[in-house]
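Engineer: A predicted structure for the sequence below; I have some questions about it.
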Amino acid sequence: MNAPITKAEERRVAVVIVAAGRGERAGSAEGPKQYRTIDGRPVISRSIEVFLRHKAIGPVVVVIHPDDHELFAEAAGLLAKRVITVEGGATRQDSVRLGLQALREASPAKVLIHDAARPFVDSALVDRTIEAIGERQAALPALAVSDTLKRGGGDGTVSETVSRNGLYAAQTPQGFPFWPIHAAHMKAHHAGKTDFTDDAAIAEWTGIPVKLVEGSPVNIKLTWARDIEMADQRLSGTRFPDVRTGNGYDVHCFEEGDHVWLCGVKIPHGKKLSGHSDADVGLHALTDALLATRGAGDIGTHFPPSDPQWKGARSRIFVEHAASLVRAAGGRIANADITLICEAPRVGPHRAAMTAAISEMLGVDPGRISVKATTNEKLGFIGREEGIAAIATATVIYPGEVSA
């Protein structure tokens, strides 16, 4: 009987995304299919993001063609910094093996192997696949074949009708216990076996049982140029935009100290801000603004100040958590705007560093981040330099409803 991976190991799930092919059946004039755009975004970017935002996923390896480093960097954007990039081999099988080798030091409990040309995989399918992987058991998402199958004869006519009973169409991501599938690939490589059409077939060849899990009818592989056109049409112009704006406000008073944290940047100052965490007033306001677009409460709901684990914590943890909730709902952060209200310290010299820090936390282009400051004209507690306040606004685009 296959022992399940324990809950403690559940988060040690790695991913290998195979993106080294040339995609010639989709037409080579516009470049490999994984770098084509659908609804304005590269296919590979969509495929990577699904895994990066999943709570159970650890390291993600993307295997690319040796000639595609610039293409990948441009297509993946900021996501490229969050993955391990490996050059692939002459075949898909070679590329997967090289991707698995890149994970040996990490030694994950489980690994998912996914084709970059399947950009419509969803978190529910990822969950089902992960849950079905055992210590000596692989998991294969698949759909029962519904079309009538025919076998063609040599003269171009039908020679027989093939029973579809028990037949399934395989999908990715396919899931495996890491070291057994690594060993299986190495065994196939040393044996000169290069005719496997997917990784589940290699597992079967070495005696690893493969459990079928329910696939997804929308998890199609983009193979032909028409597939890409249809995917673009599916995403473009078929949904009403769901644009949400959230606001956040926070204030902290000063106490004895020699620095303040503002928007992720440590700034020398004659006082510090008082708070349970690092009291970064700008990031606290931004966290509330992001949570507001989900209707997900406020920062205190997720990180109560009564919880000792958050004492002295960096506030970027809060922002990254809020951003992950946004992405989990399919949201795309379009803009984040923060206004710091203080007499001192001066914000201008640190604005570029603040923008860069927030850009990294949110995984969006710096051009979508605005950080600015104003004084309170010497009025009130801010004017008396007793504290700092911040106002933040976040704009997020969520998947809309399909139009009639």
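Structural biologist: On my side now, so go ahead. Residues are numbered from 1 along each chain as shown.

Engineer: CA atoms for contacts and neighbours, from now on please.
Structural biologist: Fine.

Engineer: Check which helix or strand V62 maps to.
Structural biologist: Assigned by DSSP states H and E, V62 belongs to strand 57-64.

Engineer: contacts for that strand?
Structural biologist: Strand 57-64 has contacts (C-alpha atoms under 8 Å, 6 or more residues apart in numbering) with 11-21, 51-52, 72, 82-88, 95-96, 98-99, 102-103, 106.

Engineer: Presented hereafter is structure B, for comparison with structure A:
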Amino acid sequence: MEPAARPDSKAAVVIVAAGRGERAGAAEGPKQYRAIGGKPVIRRSIEAFANHPAISPIVAVVHPDDHALFAEAAGELCDRVIVVEGGATRQDSVRLGLEALRAAAPAKVLIHDAARPFVDAALIERTINAIGERQAALPALAVSDTLKRRGSDWTVAGTVSRESLFAAQTPQGFPFWPIHAAHMKAHHAGRTDFTDDAAIAEWTGIPVKLVEGSPDNVKLTWARDIEMADQRLSGTCFPDVRTGNGYDVHSFEEGDHVWLCGVKIPHTKKLSGHSDADVGLHALTDALLATRGAGDIGTHFPPSDPQWKGAASKIFVEHAARLVREAGGRIANADITLICEAPRIGPHRPSMTAAIAAMLGIDPGRVSVKATTNERLGFIGREEGIAAIATATVVYPGDLPA
């Protein structure tokens, strides 16, 4: 039989901090004790709850080797916290934290990962208010990314509908005795495969209500997460705006069309090249690669490689754009100038702009396609070929390596 819960409206909290955080770089120590904005991660998490009027008591579950680290990180807040040694897994640590609250017998309990230092008072309030006598509360955000299922050979096996899918956060809130009993049941059953406490609640039939999470309530998992959190709090994360230039030229040969900026245009000649010889897209590819210091188009698509013979140049642009995005870059603008006497570019400019915008995944308003002649001078003036100049502007995170 469950002991009576305290009649007040306060909620206890268990802050889980017994992990090693090896994905964040074990050599620098557990991530929960690293400083962000001049203060340890766990200190910020404790402060969020210690400063909330509806929270009491606070339990911190730490690794047996980390008592000194915790005392140094928590400082004067040590007097506000019940410190408990954790177990071999997060699930064990939560169970031990709940055990430490048996005497207090709170009506409600929150379970929070110490590595989420940006939890705010409003989120804590929403979660507490959604906890019922037999109902848990789970802060979550709707999944916005397209989800793919991986096949055994690492190819895409299918697209997963993101409708009704949510990403779980902490703190997760529960009526105390039901979640305590659920953890004990899982422990005695030898179940250690639950990925969060809401999953244990679901397993034992406790309804879990979704509440609005916070996009700021990120979990610090990797070393980069900690670096970005530090910059965010220190006010030193400035955008890194980079501009790259590209130039290309192709001569004419016999044919009946040219490819320019992704558009096929009827003409009395065609451009000579190993691929489709789209001079505009080749210049744009080089401009994008330049913002990453990633060489030029020939570095990534050697003309000596037969697989690129006759290839559509949009492949090259999309590859360069992917490299930019993988580095956290945002393409702010793409500007292409085509230099030729013929064909006329004006009638095809809207189609070119739309094609490039689609390749880059940006708004057409961020794409400029212009054309000029060479005033009948030089090889362009003699209609022996077409040249193109491209400029790309990309905004990278302020911590991108030089």
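Structural biologist: Thanks, I have it. Because the structure is a prediction, the values reported are computed rather than measured.

Engineer: Quick TM-score on the pair, please.
Structural biologist: Laid over one another, the chains give 0.57 as their TM-score (TM-score structural alignment, normalised by the length of structure 2), with 233 aligned residues with a C-alpha RMSD of 1.4 Å.

Engineer: hmm, back to that, list only those of the contacts of strand 57-64 of structure 1 flagged as buried.
Structural biologist: Among these, the ones that count as buried by 16 or more other C-alpha atoms under 10 Å are 11-21, 51-52, 72, 83, 85-88, 95-96, 98-99, 102-103.

Engineer: So which of these sit within strands?
Structural biologist: Judged by DSSP state E, the subset of those located in strands is 13-19, 85-87.

Engineer: Make TSV from the residues you listed and add distance to S163 of structure 1 to it.
Structural biologist: Listed next are those as TSV, based on distance: C-alpha to C-alpha, whole Å:
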residue	distance to S163 of structure 1
V13	37
A14	37
V15	35
V16	34
I17	33
V18	32
A19	34
T85	43
V86	41
E87	41
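
Engineer: From R351 of structure 1, how far out is S45 of structure 1?
Structural biologist: 29 Å (C-alpha to C-alpha, to the nearest Å).

Engineer: wait, F51 of structure 1
Structural biologist: In terms of C-alpha to C-alpha, F51 of structure 1 sits 32 Å off from R351 of structure 1.

Engineer: Structure 1: which residue goes with E85 of structure 2?
Structural biologist: Matched across to structure 1, E85 of structure 2 falls on E87, judged by TM-score structural alignment.

Engineer: Neighbours of I331 of structure 2, how many?
Structural biologist: Other residues near I331 of structure 2 come to 22 when the count uses other C-alpha atoms under 10 Å.

Engineer: That one sits in which helix or strand?
Structural biologist: Using DSSP H and E, I331 of structure 2 falls within strand 330-339.

Engineer: Where in structure 1 does whichever helix or strand comes after that strand fall?
Structural biologist: Going down the chain from strand 330-339 of structure 2, the next helix or strand is helix 349-360, by DSSP H and E. Using TM-score structural alignment, helix 349-360 of structure 2 lines up with nothing in structure 1.

Engineer: Repeat that for stretch 203-212 of structure 2.
Structural biologist: Going by TM-score structural alignment: stretch 203-212 of structure 2 matches residues 205-214.

Engineer: buried set for the helix or strand hosting A321 of structure 2?
Structural biologist: Using DSSP H and E, A321 of structure 2 sits in helix 314-326. Buried residues in helix 314-326 of structure 2, counted by 16+ other C-alpha under 10 Å: 314, 316-321, 324.

Engineer: between those, which is nearest P178 of structure 2?
Structural biologist: Distance to P178 of structure 2 across the buried residues of helix 314-326 of structure 2 (C-alpha to C-alpha) is lowest for V324, with 48.8 Å.
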